[in-house]
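Visitor: Turn this into a structure:
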Amino acid sequence: MYRSLLSLALASTACLSTPALAADPITYQQAAPQQGAAQPRVVYDEPPRWTGFYAGVHAGLGFVDSWDNVDGLLEDEQSFLGGVHAGGSLQMSNIVLGVEGDASLTNFTRPRVRATSLEISMPWTASVRGRVGYAFGHLVVYGTGGLAVAGVETVSATASATDTRYGHVLGAGVEWGLTRHLALGGEFLRYDFSKEDLTLGASFQSEHSQDVLRARLSFRY
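Guide: Model prediction:
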């Protein structure tokens, strides 16, 4: 009896201990640090490239010298002007070459002061110009020149005429790249238009020039 109980106890102990001995040991591993984690991106304030097409608006003041063979010379008559411009440019190193066209509406009118005088107005001007500039990062300084065109209306005591005057324009300006697409600038332009002979019941001659100071805002594509 005693031997039977001892054998049963030993058998039970063996059965209980066998799974524990057979079980795989439990191990713990520390997670490896992630490789190639994203680094913070550094954004540099790069100057704009001046190559490409652009379009914009401008506004300013014109100072007109108007001469005719009836009333003589009227100097520095002020007029407001505003309009649009468009062009394209190519940057090579720091040199910026371009071509630009513009058109402006003006409110210049030289009133008739006596019965034999002429009333002269210049409702619009336009130009096609070349540009040569030098870029200093965000800033470009340029000279410009080309063909100028203007509409002139002349009224005498008995008749009126509208004609187109041709001439040339020269000037200089600066532009500052606010962003890669927006540029703010200012420029001075000198327009000189040809002398014309008019017949308005009698023969007249007139000649005009204009100095323009204007601000401009351009969007670059």
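
Visitor: contacts and neighbour counts: CA atoms only from here.
Guide: Fine.

Visitor: Look at the nearest residue to residue 137 once chain neighbours are set aside and give its secondary structure.
Guide: In space, and not counting its chain neighbours, residue 137 is closest to residue 47: 5.1 Å by C-alpha to C-alpha, 6 or more residues apart in numbering. Here residue 47 is recorded as coil under DSSP: H, G, I helix; E, B strand; the rest coil.

Visitor: Would you map the helices across this structure?
Guide: Secondary structure of the chain (DSSP state H): helices located at 2-22.

Visitor: biggest strand in it by residues?
Guide: As assigned by DSSP state E, the longest strand anywhere in the chain is strand 72-92.

Visitor: re the thing from before, and the residue nearest to residue 137, what does it touch?
Guide: 137, 138, 177, 180 (C-alpha atoms under 8 Å, 6 or more residues apart in numbering).

Visitor: same check, this time on residue 149
Guide: Counted by C-alpha under 8 Å, 6+ apart, residue 149 has contacts 125, 126, 127, 164, 165, 166, 167, 168, 193.

Visitor: What of residue 94?
Guide: Neighbours of residue 94 in contact, by C-alpha under 8 Å, 6+ apart: 134, 135, 136.

Visitor: The second one contacts residue 92, correct?
Guide: Put plainly, it is residue 135. No. Between residue 135 and residue 92 there is no contact under C-alpha atoms under 8 Å: 9.7 Å.

Visitor: Excluding chain neighbours, give the residue nearest to the residue nearest the centre of the chain in space.
Guide: By C-alpha atoms, centre = their mean, the chain has its centre lying nearest to residue 218, at 2.2 Å. Nearest non-adjacent residue to residue 218, counting by C-alpha to C-alpha, 6+ apart: residue 56, 4.1 Å away.

Visitor: for comparison, sequence B:
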Amino acid sequence: MRATLFGGAVALVLSAGAAIAADIPSYDAAPAAAAPVPSFSWTGPYIGLQAGYGWLDADNRANGRGFGTSPDGFAIGGYAGYNFQFDNSPLVIGIEGDIANVDGADSRTSRAFTGFANTRVTNDIGYAGAVRARVGYAFDRFLVYGAGGLAFADHDVKARPTAAGGISGSDDTVAVGWTVGGGVEAAVTDNVTARVEYRYSDFGADSFSVSGARLKSDLTENRVMFGVGYKFSSGW
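Guide: Predicted structure coming up:
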């Protein structure tokens, strides 16, 4: 009798559960939301051409006395680098190298220093370049970035007489220092970019020998550059 009652109760519960389950409306599982895919990625190698203007300051010292020159002029050259943008992130990092010919030289006649009397001294910059790390924040096709690294320049010191007793000669070196700056870049198309940037460079102090006379020169530069680049695909 107990077995019969127990079996009947189980059957009743199972039938009731089946009836309730039949009455529950069915819903299809909602599809998982797809991760947003950025419309543009900065990842990939690139090359470009750049042009701008540079303002340099050379702090020269000879025989314990100082005098300065202020070379300035147009700069034109090229750059190449690689960017990496993290997935679904606006963070962009990269490395870039550039070089430019600087068409600028200025001179100032020195005072009556021993060995530099009646002499005009010129600081001439032939080329300047840098190898820099870049860190940026992307607003889709716009990139705001900062950059810094190693800077170098061909620094030439020339002297010519302005009167009797002056000296003539020249000496040059590859000055090495550091640079820091920043800019804004835009992707005009999927492959063409345009940018404008400012940089400050300190090329350090170097010693020169001009016709046996010693001169020490500390060179810095402020520069504004405009560039147009070509970005290769990230799989290149």
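
Visitor: For residue 189 of structure 1, which non-adjacent residue is closest in space?
Guide: residue 171 (4.2 Å).

Visitor: Please tell me how far the aligned partner of residue 159 of structure 1 in structure 2 sits from residue 84 of structure 2.
Guide: Under the alignment by TM-score structural alignment, residue 159 of structure 1 pairs with residue 169 in structure 2. Distance, residue 169 of structure 2 to residue 84 of structure 2, using C-alpha to C-alpha, to the nearest Å: 48 Å.

Visitor: try residue 144 of structure 2
Guide: Distance from residue 144 of structure 2 to residue 84 of structure 2, by C-alpha to C-alpha: 14 Å.

Visitor: Now for the alignment partner in structure 2 of residue 68 of structure 1, how many residues are close by?
Guide: Mapped onto structure 2 by TM-score structural alignment, residue 68 of structure 1 lines up with residue 60. Residue 60 of structure 2: 22 surrounding residues under other C-alpha atoms under 10 Å.

Visitor: what about the strands in structure 1?
Guide: 52-68, 72-92, 95-110, 119-136, 139-155, 160-177, 182-193, 196-199, 203-220.

Visitor: Turn the ones you listed into CSV, including distance to residue 13 of structure 1.
Guide: Output for these, formatted as CSV (distance: least, C-alpha to C-alpha, whole Å):
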stretch, distance to residue 13 of structure 1
strand 52-68, 90
strand 72-92, 92
strand 95-110, 96
strand 119-136, 92
strand 139-155, 92
strand 160-177, 89
strand 182-193, 88
strand 196-199, 128
strand 203-220, 89
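
Visitor: so residue 12 of structure 2, which of the three states?
Guide: Three-state call for residue 12 of structure 2 (three-state DSSP): helix.

Visitor: And it, what's its match in structure 1?
Guide: Aligned partner of residue 12 of structure 2 by TM-score structural alignment: none.

Visitor: Over to residue 216 of structure 2?
Guide: Aligned partner of residue 216 of structure 2 by TM-score structural alignment: residue 205.

Visitor: Hmm, its match is touching residue 72, no?
Guide: No. Using C-alpha under 8 Å as the test, residue 205 of structure 1 is too far from residue 72 to be in contact (10.2 Å).

Visitor: In terms of neighbours, single out the busier of these two.
Guide: The neighbour count for residue 205 of structure 1 versus residue 72, taken as other C-alpha under 10 Å, is higher for residue 205 (13 against 10).

Visitor: Next one: that one from residue 114 of structure 1, what distance?
Guide: 17 Å.

Visitor: Run through the residues that contact the aligned partner of residue 229 of structure 2 in structure 1.
Guide: For residue 229 of structure 2, the aligned residue in structure 1 is residue 218 (criterion: TM-score structural alignment). Contact analysis of residue 218 of structure 1 by C-alpha under 8 Å, 6+ apart lists 54, 55, 56, 57, 182, 183, 184.

Visitor: Would you format the residues you listed as CSV with neighbour count and distance to residue 210 of structure 1 included?
Guide: CSV is the format used below for these (neighbours: other C-alpha atoms under 10 Å; distance: C-alpha to C-alpha, whole Å):
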residue, neighbour count, distance to residue 210 of structure 1
54, 19, 26
55, 18, 24
56, 18, 22
57, 17, 19
182, 18, 28
183, 22, 26
184, 18, 23
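
Visitor: just to revisit the earlier point, for the contacts of residue 94 of structure 1, which one is nearest residue 15 of structure 1?
Guide: The shortest approach to residue 15 of structure 1 among these belongs to residue 136, at 89.7 Å (C-alpha to C-alpha).

Visitor: Chain neighbours aside, what residue packs nearest to that closest one?
Guide: residue 94 (7.2 Å).

Visitor: was I right about residue 190 of structure 1 contacting residue 170?
Guide: Yes. Judged on C-alpha under 8 Å, residue 190 of structure 1 makes contact with residue 170 at a distance of 5.4 Å.

Visitor: how close does whichever residue in structure 2 pairs up with residue 181 of structure 1 sit to residue 136 of structure 2?
Guide: Superposed on structure 2 with TM-score structural alignment, residue 181 of structure 1 falls opposite residue 191. Distance of residue 191 of structure 2 to residue 136 of structure 2, computed by C-alpha to C-alpha: 18 Å.

Visitor: the more surrounded of those two?
Guide: Neighbours were counted for residue 191 of structure 2 and for residue 136 using other C-alpha under 10 Å; residue 136 has more, 22 against 13.

Visitor: can you tell me which residues contact residue 144 of structure 1?
Guide: Contacts for residue 144 of structure 1 (C-alpha under 8 Å, 6+ apart) come out as 129, 130, 131, 132, 170, 171, 172, 173.

Visitor: want to try TSV for those, with neighbour count as columns?
Guide: Below are these laid out as TSV (neighbours: other C-alpha atoms under 10 Å):
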residue	neighbour count
129	21
130	18
131	21
132	18
170	18
171	19
172	17
173	19
